[in-house]
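Colleague: Fold the following, please.
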Amino acid sequence: MPALPEHDFEDRLCQVFHETGESFVPDTPRLAMGGATRGRRRQRRRLALGAAAAVLAVSGLGAAVLPSALHTNGTGPAASPVPSPPVSDPPDAARIPQEAHLASAVAERLPKGLKIVRSDGSTQGSAAFPTNRAWAELVLDDGQGQSLLSVGVFNPHRGAIQPCDQSPFTELECRQTPQPDGGTVAVMQYTGKDANPSRFTAVEWVTADGMTITATSHNVARRGGTPDRPEPLLSAAALSSLATDPSWRTIASQLLAVMPDSTSTNASVQRPDLLPPGLKVVSSTAGAEQTATLADGDRTVVLRLQEEAADRSVLDWFADAPTLPDDTRIRSVANRPVPATQGSTETVVDVLRPDGRRVRVTAVNPAGAGSPDAGRAPLLTLDQLTAIARCPGWTVPAPD
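Modeller: Reported below is the predicted structural model:
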């Protein structure tokens, strides 16, 4: 078989390993987003936080989900202290509560002493959008060069697969080991054919019921980039320890098997004027979750836009939210640190439009340890994100 270009190889590999099984009917309900009566909502939030603390303490995921004031463990990589930026703290009904970041959960499970240079990933929480996967990407540095780490979590309803049996690539060395529970752990290693080749090592844990965790360490700092070090930073043994952590099942159980249709009924609207002048669109993607990486020459911001039709739980979640003159309801949080990431922050605006469409716009400052931007607010402000969220049909611009 002829060798694929390296920039196509990993995309194809992911496609082979992570078929989502669209014939499956999802039987995992979306995360509960409330539904209590307005009079009981605040009390239930307090009770839920206490219950979550108890459950997550058992599962080991508490540090990734609970507010930073409740973090008590000392695990995770060491880093220079980063000053915490100011965090908006409007009344409960207006504020988006703390959510679980997969990047935080991964960071808590890394070997000590690593710097997190950059991070981004998906979130889960009482009002997070439904999704069929959780993901995180972190750029790590051990002093010998930077290395991209990517982690993906898929729920048990997608159907079990055998990674090595399905790989059509001659460039990939794949070893698969049966596990006592009936699942498998596959260790995959890839080396490109260039004089200074790209390499990655991946470990995939597939349980007997189909829960799948992948952890991949690269010798490049960004996808498609040139190697920054001879070998991936994390060894197969370190990746195996990360991928087979049993606490990932808590996250996997909350994922859908198939993504719901969230197509907007509005025509696409190109309104680049809603982005501040001087921001260049470095990359962008379309789909259920639009994303764009924007840069002003010195700093970078990751912009995400999600949209769905509001169901009853969404309506309840917005019931007490502030209402704008056009009847748009809005909840937000500005400049909030992403726990354990050594500097990443986020600003989020979530609106319920009068037409019943819900739109969430997130801006992430991905900068971490060693960056002068660590701990700073994202490049896009709360007002700018609000303008985007309130613009029906707004789409992420194409790369410049």
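Colleague: C-alpha only now, for contacts and for neighbours.
Modeller: Noted.
Colleague: mind listing what's buried in stretch 329-338?
Modeller: Arg329, Ile330, Arg331, Ser332, Val333, Ala334, Asn335, Arg336, Pro337, Val338 (16 or more other Cα atoms under 10 Å).
Colleague: and those as CSV, adding distance to Leu49 and secondary structure?
Modeller: Listed next are those as CSV, based on distance: Cα to Cα, whole Å; DSSP: H, G, I helix; E, B strand; the rest coil:
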residue, distance to Leu49, secondary structure
Arg329, 24, strand
Ile330, 23, strand
Arg331, 19, strand
Ser332, 19, strand
Val333, 18, strand
Ala334, 21, strand
Asn335, 22, strand
Arg336, 19, strand
Pro337, 19, strand
Val338, 18, coil
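Colleague: Please provide the structure for the following sequence as well, for comparison with the first:
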Amino acid sequence: MPAEHHESRHDVDAGLFEDRLGLALRQAGDSFEADRSGLVAAGEVRGRRLLLRRRAAVVGGVAAVALVGVGGTLLVPWGGAADGQQSVAGRRSTPTPPAENDGRVSGAKLVHTLKKLLPQGEFSEEQGRGTGAELGPYAQVVFDDGKGPGAVSVSLNRVEPGSEEARQWTQCPDRNLMSYDRCTSSRLSDNSTLMLFQGYEYPDRRVDTKRWTADLVTPQGHHISVSEWNAAAEKDAPVSRANPPLSTDQLKQVVIAKAWRTAIDAIPKNPKGQESQGQDPNAPAPEETPNTPPGTSGATISQTLASLLPKNVDVVSKGGQETEYAYLVVDDGKGKSFLQINVQPDMSDVEHQLFGADAETLPDGTKVATSQGPGEQGAEGVVMWTVDTIRTNGLRVVISAFNTGRQHDPATRETPALTMEQLREIATSEKWQQLG
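Modeller: Reported below is the predicted structural model:
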């Protein structure tokens, strides 16, 4: 739907709506028509972007490639052990790996550190990547305390202190956009920020795999993510216990360990250890690209959307992302209805993928595609009505309405608060062109 999260919102991601990525994924697998609802529900991508970015950093540590898929799913090739380490051993029999001669920390050492921080138990499927690896350091084990195996992983990276990225890693996701059990974000005595999250591998809970995480960002820019599951792998493994093996307090103790900060300090500024080929050392430094993504701000989109609502519809709550995505929860007197919209510039390059021969073309050249179908998987009785448009200048406006106040909750009314005709009027309004 919009495409976690978990998220996100933001990417992994995960970029704005991820149309281009979604299209690539579909070309490699499902047909476009089989998953059009995932594409046109642009808010799903944007609405879960923050959480997806968090998860990508965690899961991306164990994969050569981490992609955001349609519906907020992370697609990760789960590889074998890095640094040549894979064993089945109890904690007490684990030898300390030798230190790296160049000051870097090996994947084996990171695995050893993780095992030392976990309670007594048995370990298997150990994987690690050191601080000199281009893809970034991480460690992962399958841990069994006698109550069933559960995967536990840690990934490490740097973030700019005080940046939006740093803030997003420790910001609990919007409950209107993602279903989870519990999340807290707090400031520690050393001014680090800690987020403790208890949710699910799939936000729509199509399976019962739980994902609990701890994210820590320090004032110096260390970012540590610890994740655990109640299964031996994050995906494609049967649930092996009721909950992941560590309590939230135990997760906290693992994530705040000083050894992770020392390892992050050992990450080379240039992981490849060499200058770019063909670069003139005397050339002026390239201009920095702004960290803010292009597009209209989410606040402006929200205000514009509210101004286009029918007079009998009241706004109950609202939210969105930095740019291009916003949502409103509205009520027409018959119950809450979730309404989301993406406003995306420069989408002409994927127009032929998004709008088929059956799309309507208006006199001004705007193309319009509509769909009415089931909402998010696992949300009982939920329907999603969508109007997708693209102007001749490449501006895409796609709006969806649901018959529930939260798209992942069961239906609370028979139909959305807005009709298809009203959605069409909003999506084709000239006000979107005027936002510039």
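Colleague: Quick TM-score on the pair, please.
Modeller: The TM-score (TM-score structural alignment, normalised by the length of structure 1) is 0.42; 236 aligned residues with a Cα RMSD of 6.0 Å.
Colleague: hang on, the earlier thing: show me which of the buried residues of stretch 329-338 of structure 1 is closest to Gln166 of structure 1.
Modeller: Val338 (36.5 Å; Cα to Cα).
Colleague: Surely Ser124 of structure 2 forms part of a strand?
Modeller: Yes. Using DSSP: H, G, I helix; E, B strand; the rest coil, the assignment for Ser124 of structure 2 is a strand.
Colleague: Touching, it and Ala89? I think so.
Modeller: Yes. Ser124 of structure 2 lies in contact with Ala89 (Cα atoms under 8 Å); the separation is 6.4 Å.
Colleague: Settle it for me: which of the two has more neighbours?
Modeller: The residue with more neighbours, out of Ser124 of structure 2 and Ala89, is Ser124; 18 against 14, by other Cα atoms under 10 Å.
Colleague: just the buried residues of stretch 329-338 of structure 1 now: which is nearest Ala52 of structure 1?
Modeller: Nearest to Ala52 of structure 1 among these: Val338, at 18.6 Å, using Cα to Cα.
Colleague: one step back: may I see the buried residues of stretch 329-338 of structure 1 organised as TSV, with distance to Ser283 of structure 1 added?
Modeller: What follows is these, written out as TSV (distance: Cα to Cα, whole Å):
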residue	distance to Ser283 of structure 1
Arg329	30
Ile330	28
Arg331	28
Ser332	25
Val333	25
Ala334	24
Asn335	23
Arg336	24
Pro337	24
Val338	23
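Colleague: Among the residues you listed, which one lies nearest to Val16 of structure 1?
Modeller: Nearest to Val16 of structure 1 out of the buried residues of stretch 329-338 of structure 1 is Val338 (Cα to Cα; 31.8 Å).
Colleague: list residues touching both of Ser124 and Ala89 of structure 2?
Modeller: Residues touching both Ser124 of structure 2 and Ala89 (Cα atoms under 8 Å, 6 or more residues apart in numbering): none.
Colleague: What about Gln176 of structure 1, how many residues nearby?
Modeller: Counted with other Cα under 10 Å, Gln176 of structure 1 comes out at 17.
Colleague: That one against Gln189, yeah?
Modeller: No. Judged on Cα under 8 Å, Gln176 of structure 1 makes no contact with Gln189 at a distance of 11.9 Å.
Colleague: mind checking the SS state of the closest residue to Arg304 of structure 1 other than its chain neighbours?
Modeller: Distance criterion Cα to Cα, 6 or more residues apart in numbering; nearest residue to Arg304 of structure 1, sequence neighbours excluded, is Thr291 at 4.4 Å. For Thr291 of structure 1, the assignment made with three-state DSSP gives strand.
Colleague: Tell me who's in contact with Thr291 of structure 1.
Modeller: Thr291 of structure 1 is in contact with Ser284, Thr285, Val302, Leu303, Arg304, Leu305, Val396, counting by Cα under 8 Å, 6+ apart.
Colleague: quick one on the thing from earlier: ok, the buried residues of stretch 329-338 of structure 1 vs Arg133 of structure 1, which is closest?
Modeller: Arg133 of structure 1 lies nearest to Val338 out of the buried residues of stretch 329-338 of structure 1, by Cα to Cα, at 19.4 Å.
Colleague: nearest to His7 of structure 1, of the buried residues of stretch 329-338 of structure 1?
Modeller: Of all the buried residues of stretch 329-338 of structure 1, His7 of structure 1 sits closest to Val338, with 29.7 Å by Cα to Cα.
Colleague: Can you give me the buried ones in the helix ranked longest in structure 1?
Modeller: Looking across structure 1 with DSSP state H, the single longest helix is helix 41-59. Within helix 41-59 of structure 1, the residues that count as buried by 16+ other Cα under 10 Å are Arg41, Arg45, Ala52, Ala53, Leu56.
Colleague: Val361 of structure 1 touches Val349, doesn't it?
Modeller: Yes. At 5.4 Å, Val361 of structure 1 counts as touching Val349 under the criterion of Cα under 8 Å.
Colleague: Quickly list what's touching both of those two.
Modeller: Each of Leu385, Thr386, Ala389 lies in contact with both Val361 of structure 1 and Val349 under the rule Cα under 8 Å, 6+ apart.
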